[in-house]
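>>> Structure, please.
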Amino acid sequence: MTTAPVDLRAVLDGFTQAWSPRIVAYVNDYDIRLARFAGEHVWHAHNETDEFFLVLDGTIHIGLRDVGGERTVTLPKGSAFVVPRGMFHRPSSPDGAVVLLVEPTGTLSVGDEHDEVPDHVDATTGHPVI
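Next up, the predicted model:
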């Protein structure tokens, strides 16, 4: 664990790939991840954990599937949202966004269950920058 501040702007300047989160900090057993969103991710679910989204720049949409069908929540800059464990969801951002995510360390970016992963989505547990 580092005891130095992390410059999030420098982290963002260090990568351009969407859907390829960077781990900027660890808090207990959780990763704090910084990601660029562009286009659509994949429908997926995390069976054992919730997923926290905080939009730092841009706007994202999160499609949700539950017993009532499908719906979409829209998160502009400065908004936060938690997708409950086990819920199928698909993040997207037509115009691009920067998002801070909080997930247990080792959580796969495409969840435990998912549709076919397209080439533009990095199926990863995150890329450490610290």
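>>> going forward, measure contacts between C-alpha atoms and count neighbours the same way
Will do.
>>> who touches the nearest residue to Thr74 once chain neighbours are set aside in this structure?
Excluding its sequence neighbours, the residue lying closest to Thr74 (Cα to Cα, 6 or more residues apart in numbering) is His61, at 4.5 Å. With contact set as Cα atoms under 8 Å, 6 or more residues apart in numbering, His61 has these partners: Thr72, Val73, Thr74, Leu75, Pro91, Ser92, Ser93.
>>> hey, where'd the helices end up in this structure?
Taking DSSP state H as the test, the helices found in the chain are 8-13.
>>> want to put them side by side, so please do this one too:
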Amino acid sequence: MKSINIVAKHAEFSKQWHPHQIAVVDNMQVLLAKLKDEFVWHAHDNEDELFQVIKGTLYMQFRDRTEVVKEGEIIVVPKGVEHNPMTKNGEVVHVLLFEKLTTAHTGKVQDEKTQTEYPKI
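Okay, the predicted model is just below:
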């Protein structure tokens, strides 16, 4: 049991759209990621997903609207809801994600950005 410095952990990697696991809480994982530009439309049939913006501004696209999530804010995407996170103007946004260990990165969608393993840092 040691404290985890989120800013320092974000500094350990540069790859975008590739989450890194920093902790496990019961059957949930805590991930850090750097996001830039647009991801891929997808949904998670059986898992909710929480995004906390550590640095920058995240635009969470839903089919009927876009929610703006600023530094220090969170957004929870309920299971089954199609979404597509994105950033604007080339900004690299740092996020913390909290989700079940069973959550597939892009749900049932396979894309060049899809990751199947998250490095532990």
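>>> and the residue nearest to Thr74 of structure 1, what pairs with it in structure 2?
Aligning on TM-score structural alignment places His61 of structure 1 opposite Tyr59 in structure 2.
>>> again with Leu34 of structure 1
That one, Leu34 of structure 1, aligns with Leu32 by TM-score structural alignment.
>>> Measure how buried the nearest residue to its match once chain neighbours are set aside is and give me the count.
Closest residue to Leu32 of structure 2 in three dimensions, ignoring its sequence neighbours and counting by Cα to Cα, 6+ apart: Leu96, at 4.6 Å. For Leu96 of structure 2, the neighbour count with other Cα atoms under 10 Å is 22.
>>> any idea how far Leu96 of structure 2 is from Arg65 of structure 2?
Distance from Leu96 of structure 2 to Arg65 of structure 2, counting by Cα to Cα, to the nearest Å: 22 Å.
>>> For Met87 of structure 1, give me its contacts.
Contacts of Met87 of structure 1 (Cα under 8 Å, 6+ apart): His44, Ala45, His46, Asn47, Leu64, Arg65, Asp66.
>>> 10 Å - rerun?
By Cα atoms under 10 Å, 6 or more residues apart in numbering, the contact set of Met87 of structure 1 is Trp43, His44, Ala45, His46, Asn47, Thr49, Asp50, Glu51, Leu64, Arg65, Asp66, Val67.
>>> Next, count neighbours for the fifth one.
To tie it back to what came earlier, the one meant is Asn47 of structure 1. Neighbours of Asn47 of structure 1 (other Cα under 10 Å): 14.
>>> what are the ranges of the strands in structure 1?
Per DSSP state E, structure 1 carries strands over the ranges 22-27, 30-40, 44-45, 51-58, 60-66, 69-75, 80-83, 88-104, 113-114, 127-128.
>>> so what corresponds to Thr103 of structure 2 in structure 1?
Aligned by TM-score structural alignment, Thr103 of structure 2 pairs with Thr107 of structure 1.
>>> Geometrically speaking, which residue is the centre of structure 2?
Leu97 (4.8 Å; Cα atoms, centre = their mean).
>>> Isn't that residue up against Leu35?
No - in this structure, Leu97 of structure 2 is not within contact of Leu35 by Cα atoms under 10 Å, at 11.7 Å.
>>> joint contacts of those two?
Common neighbours of Leu97 of structure 2 and Leu35 (Cα under 10 Å, 6+ apart) are Pro19.
>>> quick one: furthest residue from the center of structure 2?
Max distance from the centre of structure 2 (Cα atoms, centre = their mean): Met1, 24.0 Å.
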